[in-house]
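In: Below: sequence and its predicted model.
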Amino acid sequence: MLLILLGLLLWSGVHFWKRIAPDHRARFGNKGKAIVAIGSVVAIVLMTIGYRAAEGTFFWGRSPMLTGINNLLMLFAFYHFAASGAKTRITKWVRNPQLTAVKIWALSHLLVNGDTPSFLLFGGLFAWALAEVIVLNRVAPPAPYHAVPVKKEITALIATVVVFSITAAIHIWLGYNPFG
């Protein structure tokens, strides 16, 4: 579980860097984006390897009901993520749709993974997203909402279904059937 923790710390560090030390981050210019990207990839690798190798106490597992709720929440998570890029209508009410997507993703995975490695990984990413929202709300004023064409809404919905399908296929390929 140490690798999960190290991955979470690295993930949080590179993502908070711009908010906590904006002048330091700005000095790096475009190289700072590369540092964040590389740090994010290394963090994901650490969390993935750590999660796959971790052992811990098991409290609950998947059930058909929790699996269905998880899949429905994942559709909402993917939609929020797509909505942030397309600036769809939901961004009028949800200020940080990408971070909201991470929180929904984390909670949905906790529903079907009731073991201590999952508590650390998904709970840790939920805590990071929540802290990021708090920091963003303190340092950046909300951007004004601008109405978007219906085409963007449709594009976000299509992207949601496509990404959900690809993600489900990858889970099945890895041996984790998200539908059963």
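Out: On my side now, so go ahead.

In: all contacts plus neighbour counts: C-alpha atoms, from now on.
Out: Will do.

In: quick one: which helix or strand includes the residue lying closest to I49 once chain neighbours are set aside?
Out: Nearest residue to I49 in three dimensions, chain neighbours excluded: L3, at 7.2 Å (Cα to Cα, 6 or more residues apart in numbering). If you go by DSSP states H and E, L3 is part of helix 2-20.

In: let's bring in a second one:
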Amino acid sequence: MTLLVAGIIVFIATHLLRPFAPDLRARAIASLGKSGFMAVHGIVSLLSLVMMAYGFVLARENGGSVLYQPPVFMGHITLTLMLISSVCLVAAFLPAGYIRTKLKFPALAAIKLWAFSHLLANGESYSVLLFGAMLAWAVILRITLKKRIASGEATLPVFVSVTYDLIAIVLGVALYGVIVLKLHEWLIGVAPLVM
């Protein structure tokens, strides 16, 4: 589980630089330039995601203690919440429709739904570690973003068109289908649907 823990630490540390270590972030930008910093940040983020995914697979293969045994119906709730999460995730990358303006930070909403829904369906120690850490990180980041908005450092999305909501729903459902039917099994080794 060492690789999983390391991946979680690297991911959270790099994504909480702005609110908790602004001086360190500013020095890195001054040294590397904005584009250089963003490139390094992106590479480290991707590496941490790979570490978490591979670490999770290794932890699952090596077994882990079962902290709780979720009832079977929780899997159905997880699948439903993941559909909503997929739509939120797509909405985060589109100009603002109602979904984006109401949620304010739809990518964080997607991550919180993803983490929470997976905690409902998985009670193994490595699952609770990964999904609990990601849920906590998303909640902390949302609180810090609220403070940045209040101080004028960040702005909220402004509604553009309901068309982007329709696009988010269509692409979100398509993304959900790809994840459920193939991608989840390919990346994680577990098929969400048993055919």
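Out: Cool, the structure landed. Since we're looking at a predicted model, the values are computed, not measured.

In: What does the TM-score come to for these two?
Out: Between these two chains, after superposing, the TM-score reads 0.89 (TM-score structural alignment, normalised by the length of the first structure); 179 aligned residues with a Cα RMSD of 1.9 Å.

In: So which residues of the first structure form helices?
Out: Ranges of helices in the first structure, per DSSP state H, are 2-20, 22-27, 30-53, 64-86, 97-112, 116-139, 150-173.

In: and these, which is most packed in?
Out: When the helices of the first structure are scored by mean count of other Cα atoms under 10 Å, the highest mean neighbour count falls to helix 97-112 (a mean of 22).

In: follow-up on the earlier one: among the helices of the first structure, which is nearest G180 of the first structure?
Out: Among the helices of the first structure, helix 64-86 comes nearest to G180 of the first structure, with 6.9 Å by Cα to Cα.

In: related to what we said a few turns ago, how about the helices of the first structure in a markdown table, adding distance to F179 of the first structure?
Out: Below are these laid out as a markdown table (distance: least, Cα to Cα, whole Å):
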| stretch | distance to F179 of the first structure |
| --- | --- |
| helix 2-20 | 26 |
| helix 22-27 | 42 |
| helix 30-53 | 20 |
| helix 64-86 | 7 |
| helix 97-112 | 11 |
| helix 116-139 | 19 |
| helix 150-173 | 8 |
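
In: Distance of the alignment partner in the first structure of K146 of the second structure relative to D23 of the first structure?
Out: Residue pairing (TM-score structural alignment): K146 of the second structure is matched to N137 of the first structure. With distances taken as Cα to Cα, to the nearest Å, N137 of the first structure is found 19 Å from D23 of the first structure.

In: What of N96 of the first structure?
Out: N96 of the first structure is 23 Å from D23 of the first structure, by Cα to Cα.

In: List the residues that contact the spatially most central residue of the first structure.
Out: With distances taken as Cα atoms, centre = their mean, V102 lies nearest the centre of the first structure, 2.9 Å away. Neighbour list for V102 of the first structure: A77, L125, F126, A129 [criterion: Cα atoms under 8 Å, 6 or more residues apart in numbering].

In: swap the cut-off to 7 Å and go again
Out: A77, F126, A129 (Cα atoms under 7 Å, 6 or more residues apart in numbering).

In: corresponding residue for the second one in the second structure?
Out: So that's F126 of the first structure. Matched by TM-score structural alignment, F126 of the first structure corresponds to L135 in the second structure.

In: how distant is stretch 67-74 of the first structure from the center of its chain?
Out: 15 Å (Cα atoms, centre = their mean, to the nearest Å).

In: Next: stretch 133-151 of the second structure.
Out: On Cα atoms, centre = their mean, the centre of stretch 133-151 of the second structure falls 13 Å from that of its chain.

In: ok, and what's touching that stretch?
Out: I12, P19, L108, I111, K112, A115, F116, A154, T155.

In: dump the residue contacts of the counterpart of H146 of the first structure in the second structure.
Out: Matched by TM-score structural alignment, H146 of the first structure corresponds to V158 in the second structure. Taking Cα under 7 Å, 6+ apart, we find V158 of the second structure in contact with A96, T101.

In: and the gap between V158 of the second structure and P71 of the second structure?
Out: 41 Å.

In: same question, F131 of the second structure
Out: Taken as Cα to Cα, the span from F131 of the second structure to P71 of the second structure is 18 Å.

In: And for F159 of the second structure?
Out: Counting by Cα to Cα, the gap from F159 of the second structure to P71 of the second structure is 40 Å.

In: Next: A109 of the second structure.
Out: 25 Å.

In: Show me what S108 of the first structure lines up with in the second structure.
Out: Per TM-score structural alignment, S108 of the first structure is aligned with S117.

In: what's that match in contact with, if anything?
Out: T78, L81.

In: change it to 6 Å
Out: S117 of the second structure makes contacts with T78, as judged by Cα atoms under 6 Å, 6 or more residues apart in numbering.

In: Having no further points to raise, I will conclude here.
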